[in-house]
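Q: Build me a model from this:
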Amino acid sequence: MLKALDIMTKDVGTIRSSATIAEAVKLMQAHNWRALIVERRHPQDAYGIITDSDIVSQVIAYGQDPGKIRVYEIMTKPCIVVNPDLGVEYVARLFANHHLLQAPVIQGELIGIISATDIIEKSKFVELPRTIALEQELKDAIKKSREICASTSPLSAECAAAWDMVDELQAEIAHQEARRIEKTAFEEFCEEFPEAVRKHELDEWCSG
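A: Model (predicted):
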């Protein structure tokens, strides 16, 4: 699964909250940036963000002097941040739910910025939609689980762990497709091997 870390832009600009909008615009123009991350005043402070759309809608649209307006007057702080390990589809969902176009990627400190453009241009959702990738991953996991159970035992801890992974994949696919699972792959396996019992769920395995 592609993560935010894989598609984020490391070339990220920062600016002081006390800087003028004119300074912000010059910095954005010089580097072709569409957003700047507002620096924290201290390690416990939250990050902020100022975007080109903020400048257009709050400064230019009202004929205000960009040399007199400060970044802190129109920035968003605290801003929504992205964990670098977050899957791209979840980043997209976060952007959709909060109407975002850019967000800083934070792991203790600022390590990059991710944008809607990054999601579209750098992810592989057109060539390989997430559900298709998951379906293939599920097929591989089911095959591997059966091989593990055959080489050990349907009662082994290795067998149980392998089917746990299958369960997680099926649940993720069902969530992505907004549907209910009628019968899991493990339940089908249990029909073939009724003796398969997870030691930590003795009363629940294959109970039907």
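Q: CA only for contacts and neighbour counts going forward, please
A: Noted.
Q: Strands of the protein, residue ranges please.
A: 14-15, 35-38, 48-51, 102-107, 109-115 (DSSP state E).
Q: Packing partners of the last one?
A: It refers to strand 109-115. strand 102-107 (3 or more C-alpha pairs under 8 Å, 6 or more residues apart in numbering; DSSP states H and E).
Q: The strand it packs on vs strand 109-115, what angle?
A: Counting by axes from the mean of the first three to the mean of the last three C-alpha atoms, to 10 degrees, strand 102-107 lies at 150 degrees to strand 109-115.
Q: Buried residues of strand 102-107, list them for me.
A: Of the residues in strand 102-107, those buried under the neighbour-count criterion (16 or more other C-alpha atoms under 10 Å) are 102, 103, 104, 105, 106.
Q: nearest to residue 55, of the residues you listed?
A: Within the buried residues of strand 102-107, the smallest distance to residue 55 is 14.4 Å, found for residue 102 (C-alpha to C-alpha).
Q: Quick one: residues contacting that closest one.
A: 35, 113, 114, 115, 116 (C-alpha atoms under 8 Å, 6 or more residues apart in numbering).
Q: Isn't the second one up against residue 9?
A: Yes. Using C-alpha atoms under 8 Å as the test, residue 113 is close enough to residue 9 to be in contact (5.3 Å).
Q: neighbour count winner among the two?
A: Residue environment comparison for residue 113 versus residue 9 gives the larger neighbour count to residue 113, 26 against 16, counting by other C-alpha atoms under 10 Å.
Q: before we go on, could you also do this sequence so I can check it against the first one:
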Amino acid sequence: MHGLTHPEAVTLGPDATAWELADAMDAHGVGSIVIVDAARAPVGIVTDRDLVRRVVARGLDESKVRASEIMSRDLVTGDPHETSGELLERMRARGVRRIALVDDGRIAGVASFDDVLTGLATVLWNAADAVRVELRETARKTATRRRAEAREELVEDFRSYVSELESSARTRIEHDVRGFFDWLGGRRD
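A: Okay, here's the model as predicted:
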């Protein structure tokens, strides 16, 4: 999952206020905060959508609502070494857009749906570029090989033609020489 996760998950404790959560999201440019206990083990997640639906839409005081009151406790987790495909399948199956990556019981990062898709798009684009380069090189080598084969075929055809000309010329010369000697022989009489 290298390059497809936020370098480090932004984390806060369960006592953080909704205001602190929103401020941290804004400061770090993320859409979620992983809520961790004292040992940095993930216990929940709060997304920007959670803040809107569970705090703002209800008209609650952002400075009094705690993360523990609005976090999703059914945190979907994954291993930092899982493939993008495995993470996407888990997101689809669980209906989430973010997975907390946990290594040895501690939060190691967050994989978002957008991050994974962007990473996959980059991988696919790079693969397509590599295929294009390989196809061009193969076409170049094929064209070079075909030109060499055509050249050899032309040389062989030319040799064959010259050989036929030599044979034809030799036959014609022999015929002409015999005819000349026959003519000379006929004049002696």
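Q: where does the TM-score land?
A: A TM-score of 0.60 describes the superposed chains when it is computed by TM-score structural alignment, normalised by the length of the second structure; 125 aligned residues with a C-alpha RMSD of 2.1 Å.
Q: Take the buried residues of strand 102-107 of the first structure and lay them out in JSON lines including distance to residue 29 of the first structure.
A: Converted to JSON lines, the buried residues of strand 102-107 of the first structure look like this (distance: C-alpha to C-alpha, whole Å):
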{"residue": "102", "distance to residue 29 of the first structure": "17"}
{"residue": "103", "distance to residue 29 of the first structure": "19"}
{"residue": "104", "distance to residue 29 of the first structure": "19"}
{"residue": "105", "distance to residue 29 of the first structure": "22"}
{"residue": "106", "distance to residue 29 of the first structure": "24"}
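Q: Can you find the partner of residue 92 of the first structure in the second structure?
A: Across the two structures, residue 92 of the first structure finds its equivalent in residue 88 of the second structure, going by TM-score structural alignment.
Q: Grab the most central residue of the second structure for me.
A: Closest to where the C-alpha atoms of the second structure average out (C-alpha atoms, centre = their mean) is residue 123, at 1.7 Å.
Q: what separates that one from residue 7 of the second structure, distance-wise?
A: When distance is defined by C-alpha to C-alpha, to the nearest Å, residue 123 of the second structure is 19 Å away from residue 7 of the second structure.
Q: now swap in residue 71 of the second structure and tell me
A: Residue 71 of the second structure sits 22 Å away from residue 7 of the second structure, taking C-alpha to C-alpha as the criterion.
Q: quick one, which of these two is more surrounded?
A: A side-by-side neighbour count of residue 71 of the second structure and residue 7, using other C-alpha under 10 Å, places residue 71 first with 21 against 12.
Q: Quick check: chain neighbours aside, which residue is closest to that one?
A: residue 46 (4.8 Å; C-alpha to C-alpha, 6 or more residues apart in numbering).
Q: Residue in the first structure paired with that neighbour?
A: Alignment of residue 46 of the second structure against the first structure is given by TM-score structural alignment, with residue 50 as its counterpart.
Q: which residues touch its match?
A: 35, 36, 37, 38, 71, 74, 75, 76.
Q: Just give me the match in the second structure for the last one.
A: Taking TM-score structural alignment as the alignment basis, one finds that residue 76 of the first structure is matched in the second structure by residue 72.
Q: And for the fourth one?
A: Using TM-score structural alignment as the criterion, residue 38 of the first structure maps onto residue 35 of the second structure.
Q: Count the residues that sit near residue 173 of the first structure.
A: The local packing of residue 173 of the first structure (other C-alpha under 10 Å) involves 20 other residues.
Q: That one reaches residue 131, doesn't it?
A: Yes. Taking C-alpha under 8 Å as the definition, residue 173 of the first structure is a contact partner of residue 131 at 6.3 Å.
Q: what's around residue 89 of the first structure, how many residues?
A: The local packing of residue 89 of the first structure (other C-alpha under 10 Å) involves 19 other residues.
Q: which residues does it contact?
A: Residue 89 of the first structure makes contact with residue 130 under the criterion C-alpha under 8 Å, 6+ apart.
Q: can you tell me how far it sits from residue 12 of the first structure?
A: Counting by C-alpha to C-alpha, the gap from residue 89 of the first structure to residue 12 of the first structure is 22 Å.
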